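*Asks:* Turn this into a structure:
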Amino acid sequence: MDIQDIHEKFDSLDIDGDGYIDREEFIQHYERRGQDIDILASRFDEVDIDGDGRISRDEFLTAARAPL
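*Replies:* Coordinates of the predicted model:
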């Protein structure tokens, strides 16, 4: 996934366009794809590096670039 793809993915998750992905947006997006809500909540917490309850574009980019 290149940088443009990462930005587009972030924008698709940021439903309200406030520049952040909140827990509800994150879980709602992935839950529709059949993912387990407990796993999603845990993953959200991993990506939300500063623990403010929302994922910034920088946090999202960091997570997307991290090795699996």
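
*Asks:* CA atoms for contacts and neighbours, from now on please.
*Replies:* Will do.

*Asks:* how about the helix or strand Gln4 falls within: buried residues?
*Replies:* Per DSSP states H and E: Gln4 is located in helix 3-13. Applying a neighbour-count criterion of 16 or more other Cα atoms under 10 Å, one finds Ile6, Phe10, Asp11, Leu13 buried in helix 3-13.

*Asks:* Let's see this one next, to set against the first:
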Amino acid sequence: MALALGLGSREIAGQIIAGIYVRELFQVGQQVRVGDTEGQIEEIGTVKTTLLTDEGELVSFSNRILLEQRVSSR
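*Replies:* I've put the predicted structure just below:
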């Protein structure tokens, strides 16, 4: 149980740190492309960032994914 708790805490801490970096790299309103998804950043949260696509769809990405994948911006 202690091992599971420790591993879970490490994952949460990593997500929070990723959120801090994402806030420094990107801004709400910025147009970005992540993989095949392109949209405007609607919200940058502690663990996820939400994009609004041109089709009106809200798509959420883990902040860690935004740091690990190539993200293009205009």
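
*Asks:* Overlay them and tell me the TM-score.
*Replies:* Laid over one another, the chains give 0.34 as their TM-score (TM-score structural alignment, normalised by the length of the first structure), with 43 aligned residues with a Cα RMSD of 4.4 Å.

*Asks:* ok so, going back, which other helices and strands does the helix holding Gln4 of the first structure contact?
*Replies:* Helix 3-13 of the first structure sits against helix 23-31, helix 57-65, with contacts defined as 3 or more Cα pairs under 8 Å, 6 or more residues apart in numbering; DSSP states H and E.

*Asks:* how big is the angle separating it from helix 57-65?
*Replies:* Helix 3-13 of the first structure and helix 57-65 are oriented at 120 degrees to each other (axes from the mean of the first three to the mean of the last three Cα atoms, to 10 degrees).

*Asks:* quick one on the thing from earlier: take the helices and strands packed on helix 3-13 of the first structure and lay them out in TSV including mean neighbour count and distance to Ala41 of the first structure.
*Replies:* Listed next are these as TSV, based on neighbours: other Cα atoms under 10 Å; distance: least, Cα to Cα, whole Å:
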stretch	mean neighbour count	distance to Ala41 of the first structure
helix 23-31	16	7
helix 57-65	15	15
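
*Asks:* now those helices as TSV including distance to Asp38 of the first structure?
*Replies:* Output for those, formatted as TSV (distance: least, Cα to Cα, whole Å):
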stretch	distance to Asp38 of the first structure
helix 23-31	9
helix 57-65	19
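
*Asks:* show me where the second structure has strands.
*Replies:* Using DSSP state E, the strands found in the second structure span residues 31-34, 37-44, 48-53, 58-62, 71-73.
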